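J.: sequence plus predicted model, see below.
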Amino acid sequence: MNSEIERYKGLLTNIKNRVRQGQLKANLSANAEMLATYWDIGKMIHLQQQQKGWGKGVIPKLASDLKNELAEVKGFSVRNIQMMIQFYNEYSDFSIWQLAVGKLDIDAVTKLSVAQLESNSISQAPVARLKNNSITQLSVAQLQNIPNESLLITKIGWTQHTVLLQKIKDMPIRYWYMQQILEQGWSRDTLVTQIKSKIHERQGALVHNFDTTLTNAHSLWAKQTFKDPYIFDFLTLATEFSERELELELLKHVERFLLELGAGFAFVGRQYKLEISDKEFYIDLLFYHIKMRCFVVIDLKKGDFLPEYAGKMNFYCSAVDDILKHETDKPTIGLILCKGKDRIFAEYALRDVNKPIGVSEYELTQMLPDNLKSSLPSIEDIEKEFFEANNQDN
């Protein structure tokens, strides 16, 4: 009887997986076909403007007529048609739009999660093809992870494309953002936020000793994962704050905090206790990174970096490796977040440390004077008043 139940559960699981794969295939195919349609429309209008001398005035007329002729079809506003023309002009050299959607490598993609489409299953493009001076802003590792541009473009949603077309003119950087959209499942709003914070300039910019303390593959992962500086503009702190206040504020906004850290971070604990030789030690923030398969220890400092911070972090990483790390886990990585740092100072401090450690700054843009902050109600106070008011009404 039990074997029958197990076989049924297995069948049910296989059917659910196949349905999800089918849904993902359909979504990817539909997205690629829609983009191809928009590209063709942009091309048709562009050619008429070039050959017939039609001006911009034709676009409002087209938008109006298409709305009347194709009332059931959305997406033909004046602005959207203008974006289609720009879409064609930006990618006019690509032949992907002449390919049948079925030829796209959909099967490989369905092996990945819906939320995060891994890049390593998509064919890689030679770095040499990305010819642009600003390519030096990106690390070699980041560029090597940019997949074939043609396939990459077809997997990005139209709303994300419109953001990239408007805000990112540099092609290698635009491809980098496309890659992040696929890997981290960024929505349009998240993409706008990340572009505004110039995340492409911050990725991998921290001071670290990863090259000497990790294997090549793990070091590349770490350098692509961590950034400098971290932008905590979602926090509201007094001009004078303690490290504990910073820690508590980050956890109050844990979703925004995790978004700024990047994909793959799983929160383990705050003030995580370690017992060593009958003494207790507390880690500010402990995470586990799912992709890197390792623990990440974060130490928060309200001032500038000091050399002794590296020794303390080395101690924490050793303790986590000994007490928490599974035999299949990679070495624990430490991240020291400071209000400021001298890069040369930090490099000297990490030079002979044997545990992988990075040093980054953080930026706070919403600062309240102490006297004003103390006069404002807390979230708890507001919730309490709201609850009491509701009870009185009832």
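T.: Received it, and whenever you're ready, just let me know what you need.
J.: drop to CA atoms for contacts and neighbour counts, all remaining ones
T.: Noted.
J.: Glu240 is in contact with Met367, correct?
T.: No. The criterion here is Cα atoms under 8 Å, and Met367 misses it with Glu240 at 9.1 Å.
J.: helix or strand: which one has Leu285?
T.: Using DSSP states H and E, Leu285 maps to strand 279-289.
J.: hang on, the earlier thing: more neighbours: Met367 and Glu240, which one.
T.: Comparing Met367 with Glu240 by other Cα atoms under 10 Å, the one with more neighbours is Met367, at 15 against 11.
J.: quick one: contacts for that one?
T.: 236-239 (Cα atoms under 8 Å, 6 or more residues apart in numbering).
J.: if we can go back for a sec, and after the strand holding Leu285, which helix or strand comes next?
T.: Using DSSP H and E, the helix or strand that follows strand 279-289 in sequence is strand 294-300.
J.: contacts for that following strand, please.
T.: Outside strand 294-300, the residues that touch it by Cα under 8 Å, 6+ apart are 243, 246-247, 283-289, 313, 316-317, 320, 325, 329-338.
J.: so how far is Ile336 from Glu249?
T.: From Glu249 across to Ile336, the span is 17 Å (Cα to Cα, to the nearest Å).
J.: what is the longest helix seen in the chain packed up against?
T.: Using DSSP state H to define each element, the chain has its longest helix at helix 2-52. On a contact count with 3 or more Cα pairs under 8 Å, 6 or more residues apart in numbering; DSSP states H and E, helix 2-52 meets helix 78-90, helix 106-110, helix 149-154.
J.: distance from the shortest one to the middle of the chain?
T.: When you say that, I think you mean helix 106-110. 21 Å (Cα atoms, centre = their mean, to the nearest Å).
J.: now do the helices in the stretch 201-350 of the chain.
T.: Using DSSP state H, counting those that start in this stretch, the helices assigned to the stretch 201-350 of the chain run over residues 210-213, 216-225, 243-252, 254-261, 308-323, 343-350.
J.: now render these as JSON lines, adding mean neighbour count and distance to Ile276.
T.: Formatted as JSON lines, these follow (neighbours: other Cα atoms under 10 Å; distance: least, Cα to Cα, whole Å):
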{"stretch": "helix 210-213", "mean neighbour count": "18", "distance to Ile276": "24"}
{"stretch": "helix 216-225", "mean neighbour count": "17", "distance to Ile276": "28"}
{"stretch": "helix 243-252", "mean neighbour count": "15", "distance to Ile276": "23"}
{"stretch": "helix 254-261", "mean neighbour count": "15", "distance to Ile276": "29"}
{"stretch": "helix 308-323", "mean neighbour count": "17", "distance to Ile276": "8"}
{"stretch": "helix 343-350", "mean neighbour count": "16", "distance to Ile276": "24"}
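J.: pasting the second one now:
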Amino acid sequence: MNDNQLPPANHPGKQGYLDAAAQVICDAKAVASRSVNLAMTYAYFEVGRIIVEEEQEGADRAEYGRQVIASVSERLTHDFGRGFSKTNVEQMRKFYRVYSSDEIPQTLSEEFGSNLPATTTGRRFFLSWSHYLKLMRIEDVGKRHFYEIESARGGWSLKELQRQMDSGLYERLALSRDKEGVFKLAQEGQVVESPEDAIKDPYVLEFLGLKEEASYSETELESRIIDHLQDFLLELGRGFAFMGRQQRFTYEEDHFQVDLVFYNRLLRCFVLFDLKLGKLMHQDIGQMQMYVHYYDRKVKMADENPTIGILLCQDKNDAMVEMTLPEDNEQIFASKYRTVLPSEAELKDFLNEEAEDE
């Protein structure tokens, strides 16, 4: 090819602009799809409002309400086809009743904005109709509001929302907070301003595929976490970025390795994980203290915050942990992990036990 001759447009080395053009269309379609889903969420809310307001005109509201729902279902099905059964229309009615009476101040609008007009009640929505169908099953308004915030903030899929609800994320975060802190969870979601805000107890790692009673090594546990790193980052929560595994350092002739190293962008600090099978021992805490001191003195920069160390274990004695650590400890934490999703009863029992211990 002559030095002055341009390569053909379909030359292998000239494909970047094609990929860029295709990506623009993909992004636009994704935005359009989200906008359509959001528009339908607003529409269903307004249909619910119309039904409720019409019901209030009837003398026998229960009977008249059933007639209204049946009539709306019949008309919408005739005009628009499937998707407007009496059950679905009843869900729209419930949607309006639940979210028009939301007593918790809405903070999502300020954070995410909204391109669509507000509803007649001023309520704004940020998720798909399918998300709100799941959220409406939560009776506690604070808990429901928390999951709405976190779903919007984290871009949770429907599957991820269900998984976080099943794992009791709200309860696990609320456990270490006073009444004011729990109310703040409902208003703002998980706000990470201190090391304690980023810690969960327990961590639920059912996505690793390890049975609760199965025999496995710490190495296998670590490898499973790396294989499911995206899921693990979601479980860790906001601001975490993976830095490496088995990070090695040496004191004179002695070599040490930190199992997993992360960085939290919100806290601006390193977060070290040491994985322990069985019950946590005081020697394990001492070892983590050494790791934390090393990162504080040798690795972190002067403008970064002190390193956090998390001991992830199957069992722990909270009294022993408290006695081993200094009274003003803000750097080292011990948390249990579960390899199966707890049932609602198991989660309630566990949280009650933890509250009694505290």
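T.: It's in. These figures come from a predicted structure and were not determined experimentally.
J.: among the helices and strands packed on helix 2-52 of the first structure, which comes closest to Lys196 of the first structure?
T.: helix 78-90 (20.5 Å; Cα to Cα).
J.: which residue lines up with Glu249 of the first structure in the second structure?
T.: Alignment note (TM-score structural alignment): Glu249 of the first structure maps to Arg224 of the second structure.
J.: and the strand holding Leu285 of the first structure, how far out from the chain middle?
T.: Distance, centroid of strand 279-289 of the first structure to centroid of chain: 24 Å (Cα atoms, centre = their mean).
J.: quick one: the residues in the second structure that it pairs up with.
T.: Aligned by TM-score structural alignment, strand 279-289 of the first structure falls on residues 254-264 of the second structure.
J.: counting neighbours, what do you get for Gln21 of the first structure?
T.: Gln21 of the first structure: 20 neighbours (other Cα under 10 Å).
J.: I figured it hits Ile106, correct?
T.: No. Look at Gln21 of the first structure against Ile106 with Cα under 8 Å: they stay out of range, at 9.7 Å.
J.: hmm, back to that, what residues does the strand holding Leu285 of the first structure touch?
T.: Strand 279-289 of the first structure is contacted by residues 247, 264-275, 294-300, 316 when judged by Cα under 8 Å, 6+ apart.
J.: which residue sits closest to the equivalent of Phe265 of the first structure over in the second structure, ignoring its sequence neighbours?
T.: Matched by TM-score structural alignment, Phe265 of the first structure corresponds to Phe240 in the second structure. Excluding its sequence neighbours, the residue lying closest to Phe240 of the second structure (Cα to Cα, 6 or more residues apart in numbering) is Asn264, at 4.4 Å.
J.: how near is the residue nearest to Gln86 of the first structure when sequence neighbours are not counted to Glu183 of the first structure?
T.: Nearest non-adjacent residue to Gln86 of the first structure, counting by Cα to Cα, 6+ apart: Gly42, 7.2 Å away. Gly42 of the first structure is 28 Å from Glu183 of the first structure, where distance means Cα to Cα.
J.: among the two, which residue is more densely surrounded?
T.: Comparing Gly42 of the first structure with Glu183 by other Cα under 10 Å, the one with more neighbours is Gly42, at 21 against 17.
J.: now which residue in the second structure aligns to the more buried one?
T.: By TM-score structural alignment, Gly42 of the first structure lines up with Gly48.
J.: from memory that match sits against Phe95, does it?
T.: Yes. Counting by Cα under 8 Å, Gly48 of the second structure touches Phe95, with 6.7 Å between them.
J.: distance check, Glu275 of the first structure against Tyr316 of the first structure.
T.: 11 Å.
J.: next: Asn390 of the first structure.
T.: According to Cα to Cα, Asn390 of the first structure stands 47 Å off from Tyr316 of the first structure.
J.: count the neighbours of the closest residue to Phe305 of the first structure other than its chain neighbours for me.
T.: Counting by Cα to Cα, 6+ apart, Phe305 of the first structure lies nearest to Lys341, which is 5.0 Å off, once chain neighbours are set aside. Other residues near Lys341 of the first structure number 17, with proximity taken as other Cα under 10 Å.
J.: ok, now which ones touch Lys341 of the first structure?
T.: Contacts of Lys341 of the first structure (Cα under 8 Å, 6+ apart): 304-305, 360-361.
J.: now for these: which two are most distant?
T.: So, the contacts of Lys341 of the first structure by Cα to Cα: farthest apart are Asp304 and Ser360, at 10.4 Å.
J.: find the residues that touch each one of those two.
T.: 338, 341.
J.: ok, the two, which is more surrounded?
T.: Between Asp304 of the first structure and Ser360, counting by other Cα under 10 Å, Ser360 is the more crowded of the two (25 against 12).
J.: coming back round to it: now the helices and strands packed on helix 2-52 of the first structure in JSON lines, with distance to Leu350 of the first structure and mean neighbour count?
T.: Listed next are these as JSON lines, based on distance: least, Cα to Cα, whole Å; neighbours: other Cα atoms under 10 Å:
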{"stretch": "helix 78-90", "distance to Leu350 of the first structure": "44", "mean neighbour count": "18"}
{"stretch": "helix 106-110", "distance to Leu350 of the first structure": "40", "mean neighbour count": "17"}
{"stretch": "helix 149-154", "distance to Leu350 of the first structure": "38", "mean neighbour count": "18"}
